[in-house]
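Student: I'll drop the sequence and a predicted model, then ask my questions.
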Amino acid sequence: MRVITQQKLGGPEVLTFVDAPQPRPLPTEVLVRVKAIGLNPLEARLRAGEFPLLGEPPFVLGWDISGVVDEAPRTWRFRPGDEVFGMPLFPRAANAYAEFVSAPALHLVRKPASLSYVEASALPVVGLTAWQGLVDLADVSEGDRVLIHGGGGGVGHVAIQIAKALGAHVITTASGSKREFVEEFGADEVIDYTAVDFAEAVRDIDVVFDTLGGDTVERSLGVLRPGGHLVTAVAEEDAELAARYEAAGVHFSGVAVDPDPVALRGLVELAEQGKLRVHVQETFPFERVADAHRLLDGGHLRGKLVLTV
C-alpha cells in the first residue's frame, strides 16, 4: 500500500510517499480500506515540529478516516464490506495518511448513507471536539446563551450547529467575510472581531466555547455570567488561567478530544435529522497532500480539507 510519511520536520515538501506492507489487525481491530482522509491544523503543526505529540520522525500523520472494512477477523462489531468512519487511537499515531488503516473497532461507527465518504472523513475530530465540549462538559441546554469563538473554522462551524440543536442562542466571533457562512450554519448573532471587541459587545453568557486560545480565552472571563462555563479546545492545560476562572466564580474546562463511539453516533443522528453538516472547503487527491498542507499552513479556512484516496 502507499503511505505518506516524513523523514524530517519541515514544510509540506517533507511529506513523501513510500510503499509499505498493509497493517495486520489485532484482536478487536478491523482493517479499513481508506476512501477519504480529513485534514486538521494540528497535523500541519506536527509536520513542522511545533508540537511534539508523535515524537521525532519518521512518522505518519492523520486520524480522520472513512472507508470500507476490508478485514474483521476477530471482532463482532463489523464485517467486511461495512462502510465506517472515525478518529482511531487519538492522540496516539493512527497512521491515517495511508491506503489502509488498522483501527480498533470501538473507535469507528457505521457511515450513514446520508454522508459521503468525504463528508464523513471531515467530521470526527471537529465533531467530537465540539460535542465533548458542549454536550459532555458544558451541558448546554435549551435557552443557554453560547458564545463560540472562531465560528468559521472546522470546529467552530460544527459547534454552532450542535449548540443550535441543543436549543441554545448562539453568538459567534468571525471575520466580516465569514458572516454569511456562519449565519448559514445557524449563528443568531455574529461579532466581526476585526471591527468589534467581543468583550464589550456581549455579557451574561452561559457558555463560552473557545477554539482560538491566547488573548481571546483570557478576555472571555469578563463576558460570562456568575456560574458560567468556559470550555477551551486550545488552552486546556493552562492551570494558572483555570485557577483565575475558578476564583472568579465561573467554571473552566479544557477539552482534549478522544475517540468516542457514543458521541460519533450522536453526530450521525444529528446529520440524519438534517441538523448537522460539515463544510469541506476543498478536496485533494492523495497525491497532492503537499498542496493541501500549504492551505493548512495558511490558516483562515472555512471548514475542512479532505484527501481522497
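Tutor: Thanks, I have the structure now.
Student: CA atoms for contacts and neighbours, from now on please.
Tutor: Fine.
Student: show me what contacts Lys8?
Tutor: By C-alpha atoms under 8 Å, 6 or more residues apart in numbering, the contact set of Lys8 is Val14, Glu56, Pro57, Pro58.
Student: go with 7 Å
Tutor: Contacts for Lys8 (C-alpha atoms under 7 Å, 6 or more residues apart in numbering) come out as Val14, Pro57, Pro58.
Student: Which of those sits closest to Gln281?
Tutor: Of all the contacts of Lys8, Gln281 sits closest to Val14, with 23.7 Å by C-alpha to C-alpha.
Student: The closest one touches Thr5, doesn't it?
Tutor: No. In this structure, Val14 is not within contact of Thr5 by C-alpha atoms under 7 Å, at 8.2 Å.
Student: Neighbour count: these two, which is higher?
Tutor: Taking neighbours as other C-alpha atoms under 10 Å, Val14 and Thr5 compare with Thr5 leading, 20 against 16.
Student: any idea how far Asp70 is from the spatially closest residue to the more buried one that is not a sequence neighbour?
Tutor: Once flanking residues are discounted, Thr5 sits nearest to Val60: 4.8 Å by C-alpha to C-alpha, 6 or more residues apart in numbering. As judged by C-alpha to C-alpha, to the nearest Å, Val60 and Asp70 stand 21 Å apart.
Student: here's the one I want to compare it with:
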Amino acid sequence: MRKICFAEFGGPEVLQLVEAEEPHAGPGRIRIAVRAAGVNPVDWRIREGQVLGAHPVELPAGVGLDAAGVVDEVGEGVEGVEVGDRVFGEGADTYAEFAVLSAWARIPVGLTFDEAAGYPSVVETALRIIREVGVRPGQTLLVSGASGGVGSAVLQIARERGITVIGTAGAANQDYLRDLGALATTYGEGWVERVRHLGRVDAALDLAGSGVIRELVELTGDSRKVVSIADLGAPQLGVRFSGVAGSVPDALAEAVDLIARGRLHIPVEKSYPLTEAAAAHADSRAGHTRGRRVLVI
C-alpha cells in the first residue's frame, strides 16, 4: 500500500510517499480502507519533533491521527461494527491507503468521507479544552485564532452550551466567525482593546500560538483561566498547555449527536491528494485556515 512517512525530523520536505506493508486490526481495533485523512497541526508538530513527550516517535514514522473510510477488518472482541461500514475515527499512520483505528463511530447520514475525516481530533480537542478552561454557561470565552478546525468546533459547542464567545481571526474570516455565533474581531495592533470593547472575558483559549499568552492572562485576570494548545512556552507563564487527549470514543459520540441535530458543521477548506501531503502541512502551518484541510486517498 502507499503511505506517507518521514525518516528524520524537519520541514514538509521530509515527508515521503512510500510502499509499505499493510497494517492489520489487532484485538479491539478495526482496519479501514482510508478514503480521507484529516490534517491536524499536531501532525506537523510531530514531524518537526516538537511534541515528543506527548507523542513519542520511532523513526521512520508514519503520519496522521484522523481518518474516514470503509471497514475491511474487524479485530477480536470488537462488536457493533461490520466489514463495509462507513466510519470515522482516530488511529495511527492515517496518511495511507489502509489504517488501523482505535476509536471510531459510524459516519452520520449526509456527511462525506472528506468532511468526516476532519472531525475526530478536532472535536476531542475542543471538548477537552472547554472543560479544562472551566468556562460555564452565561460566561464569556475568548478564542484566539478561532477560524480553524478546533476554533470552529469550540465556537459551535460553546454556543450550544450557552457560552458567549469572542473570536479573533483575520479580516477575511470575520463573517465566518459571526455565522458560527461569535462576536468577532481581528488580531493585530489594538486587538486587546477591541476585545475589551466587546465585553468582559471570563476565560480564554489560545489556538494559534501567536505569542498572545500574556495578553490573554491580562484579559482574564487569572492564568488558570487560560489554556493553550499551540504555545509550548505557555507553562512558563503559568498557563496550561493541553496536549494529551481525553476519551476519543466519548468525543465521537458527542460529535455524532451534534452533527445529527445540525448543531455542528466544520467545513473543508481544501482537499489534497496523498501525493501533496507536504503542501497540506505547509498550508496548515501557515495558518489562516477556515475549517479543515484533508487528504483524499
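Tutor: Sure, I can see it. On a predicted model such as this, the values are computed, not experimentally measured, just so you know.
Student: Report the TM-score for the pair.
Tutor: For this chain pair, the superposition-based TM-score is 0.88 by TM-score structural alignment, normalised by the length of structure 2; 292 aligned residues with a C-alpha RMSD of 2.5 Å.
Student: Thought Leu31 was touching Thr75 of structure 1, still the case?
Tutor: No. Counting by C-alpha under 7 Å, Thr75 of structure 1 sits too far from Leu31 to count as a contact (11.1 Å).
Student: does the spatially most central residue of structure 1 sit in a helix, a strand or a coil?
Tutor: The centroid of structure 1 falls nearest to Val126 when counting by C-alpha atoms, centre = their mean (1.9 Å). Under DSSP: H, G, I helix; E, B strand; the rest coil, Val126 of structure 1 falls in the helix class.
Student: Can you give me the buried ones in stretch 283-297 of structure 2?
Tutor: Of all the residues in stretch 283-297 of structure 2, those buried under the rule 16 or more other C-alpha atoms under 10 Å are Ser284, Arg285, His288, Thr289, Arg290, Gly291, Arg292, Arg293, Val294, Leu295, Val296, Ile297.
Student: Please identify which pair of those residues lies farthest apart.
Tutor: Based on C-alpha to C-alpha, the longest span within those runs between His288 and Ile297 and measures 24.4 Å.
Student: Helices of structure 2, residue ranges please.
Tutor: Counting by DSSP state H, the segments of structure 2 that form helices are 41-48, 113-116, 120-133, 149-160, 174-179, 191-198, 213-220, 248-260, 277-286.
Student: Format the ones you listed as CSV; extra columns: distance to Leu141 of structure 2.
Tutor: As requested, those are exported to CSV (distance: least, C-alpha to C-alpha, whole Å):
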stretch, distance to Leu141 of structure 2
helix 41-48, 22
helix 113-116, 27
helix 120-133, 9
helix 149-160, 8
helix 174-179, 14
helix 191-198, 11
helix 213-220, 9
helix 248-260, 20
helix 277-286, 24
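Student: Ile160 of structure 1 pairs with which position in structure 2?
Tutor: Correspondence of Ile160 of structure 1 to structure 2, assessed by TM-score structural alignment: Leu155.
Student: In this structure that match contacts Leu177, no?
Tutor: No. Under the criterion of C-alpha under 7 Å, Leu155 of structure 2 makes no contact with Leu177, lying 8.1 Å away.
Student: Please identify every residue contacting each of those two.
Tutor: In contact with both Leu155 of structure 2 and Leu177: no residue, using C-alpha under 7 Å, 6+ apart.
Student: so where in structure 2 does the top strand by length along structure 1 end up aligned?
Tutor: As assigned by DSSP state E, the longest strand anywhere in structure 1 is strand 29-39. On structure 2, the counterpart of strand 29-39 of structure 1 by TM-score structural alignment is residues 29-39.
Student: picking up where we left off before, which one of the contacts of Lys8 of structure 1 is nearest to Glu287 of structure 1?
Tutor: Distances from Glu287 of structure 1 to these, taken by C-alpha to C-alpha, are shortest for Val14, at 13.4 Å.
Student: any idea how far Ala44 of structure 1 is from the closest one?
Tutor: Distance from Val14 of structure 1 to Ala44 of structure 1, by C-alpha to C-alpha: 11 Å.
Student: swap in Lys8 of structure 1?
Tutor: Per C-alpha to C-alpha, Lys8 of structure 1 is found 13 Å from Ala44 of structure 1.
Student: repeat for Tyr97 of structure 1
Tutor: Remark: distance between Tyr97 of structure 1 and Ala44 of structure 1 (C-alpha to C-alpha) = 13 Å.
Student: Neighbour count: the two, which is higher?
Tutor: Each of Tyr97 of structure 1 and Ala44 has its neighbours counted (other C-alpha under 10 Å); Tyr97 has more, 27 against 22.
Student: Quick check: the aligned residue for that one in structure 2?
Tutor: Superposed on structure 2 with TM-score structural alignment, Tyr97 of structure 1 falls opposite Tyr95.
Student: now Leu224 of structure 1
Tutor: Using TM-score structural alignment, Leu224 of structure 1 sits opposite Thr220 in structure 2.
Student: What is the burial count for that match?
Tutor: Using other C-alpha under 10 Å, Thr220 of structure 2 has 19 other residues around it.
Student: residue contacts, it?
Tutor: Val201, Asp202, Ala203.
Student: and if you look at Pro267 of structure 2?
Tutor: Contacts of Pro267 of structure 2 by C-alpha under 7 Å, 6+ apart are Glu115, Gly291, Arg292.
Student: which of those residues does structure 1 keep?
Tutor: Shared with structure 1 under both residues aligned by TM-score structural alignment, their matches' C-alpha atoms under 7 Å, the contacts from those are Gly291, Arg292.
Student: Turn the contacts of Pro267 of structure 2 into TSV, including distance to Val143 of structure 2.
Tutor: As requested, those are arranged in TSV below (distance: C-alpha to C-alpha, whole Å):
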residue	distance to Val143 of structure 2
Glu115	23
Gly291	15
Arg292	17
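Student: how far away is the aligned partner of Arg261 of structure 2 in structure 1 from Gly143 of structure 1?
Tutor: Counting by TM-score structural alignment, Arg261 of structure 2 corresponds to Gln273 in structure 1. According to C-alpha to C-alpha, Gln273 of structure 1 stands 21 Å off from Gly143 of structure 1.
Student: check contacts around the counterpart of Tyr117 of structure 1 in structure 2.
Tutor: In structure 2, Tyr117 of structure 1 lines up with Phe113, judged by TM-score structural alignment. With contact taken as C-alpha under 7 Å, 6+ apart, Phe113 of structure 2 is in contact with Arg35, Ala36, Ala68, Gly69.
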